[in-house]
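S.K.: Give me a 3D structure for the following:
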Amino acid sequence: MKPLEKSLRNRLEHTVKEARETAEAAALAILEQLGVGEAAVFAHLNEAERDLRRRLRVHGRQLGDKLNGGKEQTIERLVEEVAYEHWHRMLFARFLAENQLLMYWPAGDDEPIDIPLETCQDLIDEGSEVAGSMWELAAHFAARMLPQIFRLDSPVFELELPPEHQQRLESLVAGLPQEVFTAADSLGWVYQFWQAKRKDEVNASGVKIGARELPAVTQLFTEPYMVSFLLDNSLGAWWAARSLSEEDLKNA
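M.R.: Below is the predicted model:
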């Protein structure tokens, strides 16, 4: 697998940055609609919505959101979580599909089969699976394959993003070229670009780096040229000293 070439990397950067803005706007809208941060429950919410609101508030506090005066609750971290999880579940589904790793378990069959994204739409059309879109179904399959990454029991995934935001996110995922999903370093760049705006904010603020700031200012991966440099000058140098003659070293 080759690393992303520059034009594709630039396109991925633009897409991921727009996706974060769109996803966070969507998350904020749906959380405000449920009144998750409000002191009192909205009267128009039904029992299921009230229960979801309660569980989202608990989840938000687990993430670090605070109760102000014991009633109103901040939702900053919950917004980030909702946006991150919904976008990346779709994105990972396409990564899996483009590498023939998106698995479907047919009814009554113990062995899964790999399917392209288009088959997800076929399954919905024929009534074999129920989902709002092929992206939703593909994301569900991805979560089943990666349950420790995308937890199906999380209240975050019980939220339906506003249609205009959801459609834009789906368009962003679909608009990326196939080559993006088969490059060796794409996932690392995805993380970098998702954190780019927050990283700039942290660096500009001059605050001491703590647990809250750390994810935005650290890298998840090391680029191939740096891996080669480190290997050549550590393990490679050790091997050369033990295995090569002085003549070999002169001609290396």
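S.K.: C-alpha only now, for contacts and for neighbours.
M.R.: Will do.
S.K.: and the strand or helix carrying residue 204, what does it pack onto?
M.R.: For residue 204, the host element (DSSP states H and E) is helix 186-205. Counting contacts by 3 or more CA pairs under 8 Å, 6 or more residues apart in numbering; DSSP states H and E, helix 186-205 packs against helix 6-33, helix 214-217.
S.K.: Can you convert the ones you listed into TSV and add a column each for distance to residue 102 and mean neighbour count?
M.R.: Output for the helices and strands packed on helix 186-205, formatted as TSV (distance: least, CA to CA, whole Å; neighbours: other CA atoms under 10 Å):
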stretch	distance to residue 102	mean neighbour count
helix 6-33	21	18
helix 214-217	28	17
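S.K.: what's the closest of these to residue 206?
M.R.: helix 214-217 (12.2 Å; CA to CA).
S.K.: can you pull the contacts of residue 16?
M.R.: Neighbouring residues of residue 16 by CA atoms under 8 Å, 6 or more residues apart in numbering: 190, 193-194.
S.K.: all helices of the stretch 1-150 of the chain, in order?
M.R.: Applying DSSP state H, counting those that start in this stretch to the stretch 1-150 of the chain gives helices spanning 6-33, 47-63, 76-98, 117-125, 134-145.
S.K.: So which residues of the stretch 151-252 of the chain form strands?
M.R.: Here the stretch 151-252 of the chain has no strands by DSSP state E, counting those that start in this stretch.
S.K.: At which residues are the helices of it located?
M.R.: For the stretch 151-252 of the chain, helices defined by DSSP H, counting those that start in this stretch occupy the ranges 163-175, 178-182, 186-205, 214-217, 224-232, 235-243, 246-251.
S.K.: Report all helices and strands that the second one contacts.
M.R.: Yep, that's helix 178-182 we're talking about. Using 3+ CA pairs under 8 Å, 6+ apart, helix 178-182 is in contact with helix 6-33, helix 76-98.
S.K.: To check against the first, give me the structure of this:
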Amino acid sequence: MNKSALKAFATSARKELLKKVEAKAMKIGITEDNIKKAEIESSDAIYIDGKQLSKEEKTQRDKLVARINQIGYKQVMEEVAYTWFNRFTALRFMEVNDYLPTGVRVLSSSNPNSADPDMLNEALDLDLEIDKEYVYDLKLNNKTEELFKYLIIKHCNDLNRYLPVMFETIDDFTEILFPEGLLAKDSFISQMIDRETILEEDWEKVEIIGWLYQYYISEKKDQVFADLKKNIKINKDTLPAATQLFTPNWIVRYMVDNSLGRVWKESYPLTGLRDNIKYFLDEGEQNVDVLRQLEEIRYKEVNPEEITFLDPSCGSGHILVYAFDLFYEMYLEKGYMAHEIPKLILEKNLFGLDID
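M.R.: All right, here's what the predicted structure looks like:
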């Protein structure tokens, strides 16, 4: 995985998304210095700077204004930009791994020679609740950007059933600030799907999401620490950039293999799990007295249902995901039915805490 390429991509994507989101806000009369009032308002539409907004768009704009009044313009723009970055990253990961319920790529094509996402070419056949007449009209009139936006939002709303935290139903201001120009050759989406910028095989690894998030906020992190030198304290808004660091996979495995793995190895010295815990370290030589004391406190014939595994700073749960894999093997060794194991692990074994 090329970390420098990921960092360059994520930092440039943040700048691009912020610009695009701010540009969309300006189109509906919202800037950092001014929030324009409607020139004309009726029951089903309003006009801002001569631009007509539908009743639905008016509701979204009102929610956007309320959020700005609550936390400030810059914070809202950051929030919306990151929301879209997060969603597009998830969509890219899901399409490469064939996790999308429709089975159709939304950002790229399975044909390397095709410039358009498969979603656009198969728009009328997608297993989604879409207005086929509207889609047909957009295709007929070559309104590709509008079609792309419409179908992305439909996908996000559909995925809400499976991942409600990642894909909140898009009925608020994130929709009205949907970035424009995402299909352009120089857009961050183009870089995201470029097989030379980020290898497709890298998108098959779940840790790419953690790395991209860390690099997305890396400039903010640098700014936070530069401000510290000027006696500008870290606050609740800057805390995430200062503290959210992704743990590399080998460190995750080292920690889990020598904690959870050690509990099982001590309890069952002949366990087949030994082949899976590649970072497990055997104990060093000890004198007879120490060995006797160690033997008294070793785990013996532990029941997997009684092991509690807690990550006190879990972030996205990267460490818990690997622990899940080890627990699964432990339950199998003890003769549990495969279909029963995931529920047991989630209910009895895995716990995580973090600052939201």
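S.K.: residue nearest the centroid of structure 2?
M.R.: By CA atoms, centre = their mean, structure 2 has its centre lying nearest to residue 86, at 4.7 Å.
S.K.: Distance check, the counterpart of that residue in structure 1 against residue 190 of structure 1.
M.R.: When structure 1 is aligned by TM-score structural alignment, residue 86 of structure 2 is paired with residue 88. For residue 88 of structure 1, the distance to residue 190 of structure 1 equals 9 Å [CA to CA, to the nearest Å].
S.K.: Contacts only, for the match of residue 86 of structure 2.
M.R.: Applying CA under 8 Å, 6+ apart to residue 88 of structure 1 gives no contacts.
S.K.: measure it to residue 99 of structure 1 for me?
M.R.: Residue 88 of structure 1 is 16 Å from residue 99 of structure 1, by CA to CA.
S.K.: can the helices of the stretch 1-150 of structure 1 go into CSV with extra columns for distance to residue 167 of structure 1?
M.R.: Formatted as CSV, those follow (distance: least, CA to CA, whole Å):
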stretch, distance to residue 167 of structure 1
helix 6-33, 10
helix 47-63, 23
helix 76-98, 11
helix 117-125, 15
helix 134-145, 10
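S.K.: and of the helices of the stretch 151-252 of structure 1, who's closest to residue 60 of structure 1?
M.R.: That would be helix 214-217 among the helices of the stretch 151-252 of structure 1, by CA to CA, at 18.0 Å.
S.K.: if we can go back for a sec, now tell me what touches the helix holding residue 204 of structure 1 from outside.
M.R.: 3-4, 9, 12-13, 16-17, 20, 180, 213, 215-217, 219-221.
S.K.: In structure 2, what range does that helix match?
M.R.: Under TM-score structural alignment, the match for helix 186-205 of structure 1 is residues 208-227.
S.K.: and the end-to-end length of stretch 205-225 of structure 2?
M.R.: 31 Å.
S.K.: actually stretch 247-263 of structure 2, not the one I typed
M.R.: Distance across stretch 247-263 of structure 2, first residue to last, is 22 Å (CA to CA).
S.K.: Quick check: buried residues in it?
M.R.: Neighbour-count burial for stretch 247-263 of structure 2 flags 252-254, 256-258, 260-263 (criterion: 16 or more other CA atoms under 10 Å).
S.K.: Can you lay out those as TSV showing distance to residue 58 of structure 2?
M.R.: TSV is the format used below for the buried residues of stretch 247-263 of structure 2 (distance: CA to CA, whole Å):
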residue	distance to residue 58 of structure 2
252	47
253	50
254	52
256	51
257	54
258	56
260	53
261	56
262	58
263	58
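S.K.: now the helices: where do they sit in the stretch 251-356 of structure 2?
M.R.: Using DSSP H, counting those that start in this stretch, helices in the stretch 251-356 of structure 2 cover 260-267, 288-297, 318-333, 341-344.
S.K.: Please identify which of these is closest to residue 156 of structure 2.
M.R.: Among the helices of the stretch 251-356 of structure 2, helix 318-333 sits nearest to residue 156 of structure 2 (CA to CA), with 23.4 Å.
S.K.: Give the aligned range of that closest one in structure 1.
M.R.: Across structure 1, nothing matches helix 318-333 of structure 2 (TM-score structural alignment).
S.K.: quick check: angle from that helix to helix 207-216?
M.R.: Angle, helix 318-333 of structure 2 to helix 207-216, by axes from the mean of the first three to the mean of the last three CA atoms, to 10 degrees: 160 degrees.
S.K.: Remind me what helix 318-333 of structure 2 packs against, helices and strands.
M.R.: Going by 3+ CA pairs under 8 Å, 6+ apart, helix 318-333 of structure 2 lies up against helix 249-257, helix 260-267, strand 309-311, helix 341-344, strand 350-352.
S.K.: Can you give me the buried ones in the last one?
M.R.: Okay, so that is strand 350-352 of structure 2. Those would be 350-351, for strand 350-352 of structure 2 by 16+ other CA under 10 Å.
S.K.: which residues touch the residue lying closest to residue 162 of structure 1 once chain neighbours are set aside?
M.R.: Nearest non-adjacent residue to residue 162 of structure 1, counting by CA to CA, 6 or more residues apart in numbering: residue 26, 6.1 Å away. Listed by CA under 8 Å, 6+ apart, the contact set of residue 26 of structure 1 reads 83, 161-162, 165-166.
S.K.: Show the buried residues in those.
M.R.: Among the contacts of residue 26 of structure 1, those classed as buried by neighbour count (16+ other CA under 10 Å) are 83, 161, 165-166.
S.K.: Go through those residues and say which is closest to residue 77 of structure 1.
M.R.: residue 83 (9.9 Å).
S.K.: thought that closest one was touching residue 24?
M.R.: Yes: Residue 83 of structure 1 is within contact range of residue 24, at 5.0 Å (criterion: CA atoms under 8 Å).
S.K.: if I look at residue 36 of structure 2, how far off is residue 30 of structure 2?
M.R.: Taking CA to CA, one finds residue 36 of structure 2 at 6 Å from residue 30 of structure 2.
S.K.: who has more neighbours, these two?
M.R.: Neighbours were counted for residue 36 of structure 2 and for residue 30 using other CA atoms under 10 Å; residue 30 has more, 21 against 13.
S.K.: now the corresponding residue of structure 1 for that one, nearest residue through space, not along the chain?
M.R.: Using TM-score structural alignment, the equivalent of residue 30 of structure 2 in structure 1 is residue 36. Nearest residue to residue 36 of structure 1, sequence neighbours excluded (CA to CA, 6+ apart): residue 53, at 5.6 Å.
S.K.: Give me the number of neighbouring residues for that neighbour.
M.R.: Residue 53 of structure 1 has 20 neighbouring residues, counting by other CA under 10 Å.
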